[in-house]
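# One predicted model, sequence on top.
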Amino acid sequence: MQLKDFIDKIEQLPTPDPVVQRIISIASDPNASAKDLADAMRLDPSLTAKVLRLVNSAYYGLPRKIAKLNEAIMILGFKTVRNLALSVFTYKSLTGSRNSKIDQLALWKHFVGVAVAGELLAHMLNYPNREEVFVAGLLHDLGKLALDYISPESFAAVAKVTKTLQISFFEAEAKLNIPQHTATGSLLAERWNLPEIVTQPISGHHDVKSFSDSVYADVVSMVHIADFVVNTFKFGDSYTYGGLKLSPDALNVLAIKPKMLTNYVDKLKERLATAEEFLSIDKAVEV
């Protein structure tokens, strides 16, 4: 399958519905109010119920239950609520392919793991845009979702090659002349009107060095490290069974020393344990 053919088929993929698109737009508008965001979300009661369930999960550790959307927005911020809405949409899209030949929930678990790992690393590094690192981690393998949706047989073939040859998914795609998930994922994210701080890590999380001069080299590096560690934990399944290496360039960009990396790994084990609600979004109460 050639990239041009794949790009044509990307048009068939689900895009965020008007409510989610409106949420993304409002969250990026510095003049928008919490009421604006709440009013947009209330147009989809099911989405609202699921977002409130995630707000009250152990991951955020709020001292009391939040029942009102306006309050959730004020406490967590616009971008975090946007991330929750994107999480719900992505989960729905990922698990909606009836012809899939893979364990979609295991892939989703990997998505969530990298989101959580990226946000934790951003916190430890005092990076200000932690919410963007979360969503970049959540969507870093968006191209795999696209491949599974467009051609489940091609996804299965790539997974077989990576397991047989013990190489990365990225390398297996190249061997089979299948468009690489980093490129297709970035194209899809652009179609969803997501900013470069999200699309660049999707493009570059397997090729940090090429993005070393980018204004978002730090975010690319954080997502790369998060992806590597989550893969070593075997938290979920990225369908990569070998060939992954921790880039020295990523460590250099972020000035991470071995002691900090060890501390990060220890903290991440605890943090992932709080992300259970993200793994079962479909269990949220419908209203």
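Looks like it arrived, so ask away. Residues are numbered from 1 along each chain as shown.
# From now on I want contacts and neighbour counts done on CA atoms only, so please keep to that.
Fine.
# So which residues of the stretch 1-150 of the chain form helices?
Secondary structure of the stretch 1-150 of the chain (DSSP state H, counting those that start in this stretch): helices at 3-10, 18-27, 34-41, 45-55, 69-76, 78-94, 104-124, 130-138, 142-150.
# Make CSV from those helices and add distance to Phe169 and mean neighbour count to it.
Output for these, formatted as CSV (distance: least, CA to CA, whole Å; neighbours: other CA atoms under 10 Å):
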stretch, distance to Phe169, mean neighbour count
helix 3-10, 17, 14
helix 18-27, 30, 19
helix 34-41, 36, 18
helix 45-55, 31, 21
helix 69-76, 35, 17
helix 78-94, 18, 21
helix 104-124, 13, 24
helix 130-138, 17, 27
helix 142-150, 9, 23
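# For Gln180, which of those helices is the nearest?
helix 142-150 (7.5 Å; CA to CA).
# List of residues touching that closest one?
9-10, 13, 94, 97, 99-100, 154-155, 180-186, 188-189, 202 (CA atoms under 8 Å, 6 or more residues apart in numbering).
# Next: stretch 60-73.
By CA under 8 Å, 6+ apart, stretch 60-73 touches 34-35, 37-38, 48, 52, 55-56, 81.
# Need the max-distance pair from those.
Among the contacts of stretch 60-73, the pair separated by the greatest distance (CA to CA) is Lys35 and Asn56, at 19.8 Å.
# adding another structure so you can compare the two:
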Amino acid sequence: MHPHDGLNAWLDRIRDQELPIFGRTAEQIRALTDSDKAAVSQLAEAILHDPGMTAKLLRIANSVIFNTSGLQITTVSRAVVMLGFDMVRQVALSVAFVDALLRGPVRERVLREMARACHAAVQARWLAARRHDNQPEEVFIAALLYRFGEMAFWCFAGEVGDELDEALRRNPKSPGDVEHALLGFHLHQITVALARDWRISPLLQGVLKGDFQKRSREQAVVLGYRLAEAAEGGWYTERARALLKEAAAYLQLPDDDLAEAVMKNAIEAASIADCYGAGAAARFLPQ
């Protein structure tokens, strides 16, 4: 690939050459609907066909993020009963995507993106839960996949990725301008296109459209990501403190009530990364 091949060429490469296994798995799982009487057994069968996915899905289902009952979930069918059909389907899709990425050449920037995604997901889910969202786990998945197109690009970009990585290191404050100057498009556009084509998470698609109300669950996704991004420079930087104020305003709570809990969420993100088989990303999480 060359820097100026254009967005469609990169989308074709990611869809058809680099992530076709994910595309087929996603299509199989996505095709099942809760209205189909056979859907639960078919979903379980599709997941059980992949032992690695089964193990990871059950680990995630038993994590403190998803399992608030304390009852051990030992089968996929039980996970469907406890978490709901659509949630298990979304978790399975997220596992399939992370697995597909980790099969590629995992450069440092991929691990950094993975760490940020896990951290953002935990923060977003916590924000949604504090706002008494009916499905905070759905917010978790949307935040986890908020930049999945960018992650796919960094996995498979080769020499073009090296060139862009170097350019971004030279000019870290204007990533969008750097991306557009080198590629002719923004990496965010890959996420938008793939989320639409693969119909991943209606909530994520709503977030990516960008037209949502303040203090909505969509805002929790974006705020979770921005918190995770800001924390990479340290919790006591001006930017991180500003994001803590935004989070406090979102929850309508005093700033001091949030800091300790938000910092603990970063620790929880390490266990989530491990559940997804991306434990190597944990070293990039803020301490």
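Cool, got the structure. Small disclaimer: the values here were computed from a predicted structure and weren't measured.
# related to what we said a few turns ago, what's the closest of the contacts of stretch 60-73 of the first structure to Asn252 of the first structure?
Val81 (31.9 Å).
# counterpart of the closest one in the second structure?
The alignment partner of Val81 of the first structure in the second structure, by TM-score structural alignment, is Val88.
# now that match: how far from Ser201 of the second structure?
Using CA to CA, to the nearest Å, Val88 of the second structure is found at 12 Å from Ser201 of the second structure.
# Weed out the non-buried ones from the contacts of helix 142-150 of the first structure.
10, 94, 100, 154-155, 180-186, 188-189, 202 (16 or more other CA atoms under 10 Å).
# circling back: with Ala226 of the first structure as the reference, name the closest of the helices of the stretch 1-150 of the first structure.
helix 104-124 (5.1 Å).
# by how many degrees do the closest one and helix 142-150 diverge?
Per axes from the mean of the first three to the mean of the last three CA atoms, to 10 degrees, the angle that helix 104-124 of the first structure makes with helix 142-150 is 170 degrees.
# mind checking how far helix 104-124 of the first structure is from the chain centre?
How far helix 104-124 of the first structure lies from its chain's middle: 7 Å, per CA atoms, centre = their mean, to the nearest Å.
# by contact count, what packs against it?
Helix 104-124 of the first structure sits against helix 78-94, helix 130-138, helix 217-233, helix 258-272, with contacts defined as 3 or more CA pairs under 8 Å, 6 or more residues apart in numbering; DSSP states H and E.
# Relative to the second structure, what is the average displacement of the second one?
After superposition onto the second structure, helix 130-138 of the first structure lies on average 2.0 Å away from the residues it aligns with, using mean CA distance after the TM-score superposition for the first structure.
# Residue range in the second structure corresponding to that helix, please.
Going by TM-score structural alignment: helix 130-138 of the first structure matches residues 136-144.
# Quick one: map Gln21 of the first structure onto the second structure.
Per TM-score structural alignment, Gln21 of the first structure is aligned with Glu27.
# Roughly how far does Phe6 of the first structure sit from Ala189 of the first structure?
Phe6 of the first structure is 15 Å from Ala189 of the first structure, by CA to CA.
# Now do the contacts for the spatially most central residue of the first structure.
When CA atoms, centre = their mean is applied to the first structure, the residue found nearest the centroid is Leu138 (1.0 Å). Shown in contact with Leu138 of the first structure (CA under 8 Å, 6+ apart): 87, 111-115.
# Tell me the spacing between it and Asn83 of the first structure.
9 Å.
# Also Glu173 of the first structure?
For Glu173 of the first structure relative to Asn83 of the first structure (CA to CA), the value is 29 Å.
# which residue lines up with Lys269 of the first structure in the second structure?
The alignment partner of Lys269 of the first structure in the second structure, by TM-score structural alignment, is Met263.
# circling back to that earlier point, so what's the nearest residue to the match of Gln21 of the first structure once chain neighbours are set aside up against?
Excluding the flanking residues, the one nearest Glu27 of the second structure by CA to CA, 6 or more residues apart in numbering is Trp198, at 7.4 Å. Contact analysis of Trp198 of the second structure by CA under 8 Å, 6+ apart lists 23, 26-27.
# Could you dump those residues into JSON lines with distance to Val139 of the second structure added?
Below are the contacts of Trp198 of the second structure laid out as JSON lines (distance: CA to CA, whole Å):
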{"residue": "Gly23", "distance to Val139 of the second structure": "22"}
{"residue": "Ala26", "distance to Val139 of the second structure": "19"}
{"residue": "Glu27", "distance to Val139 of the second structure": "22"}
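# on that earlier part again, distance of the residue nearest to the centre of the first structure from Ala174 of the first structure?
Counting by CA to CA - Leu138 of the first structure and Ala174 of the first structure are separated by 23 Å.
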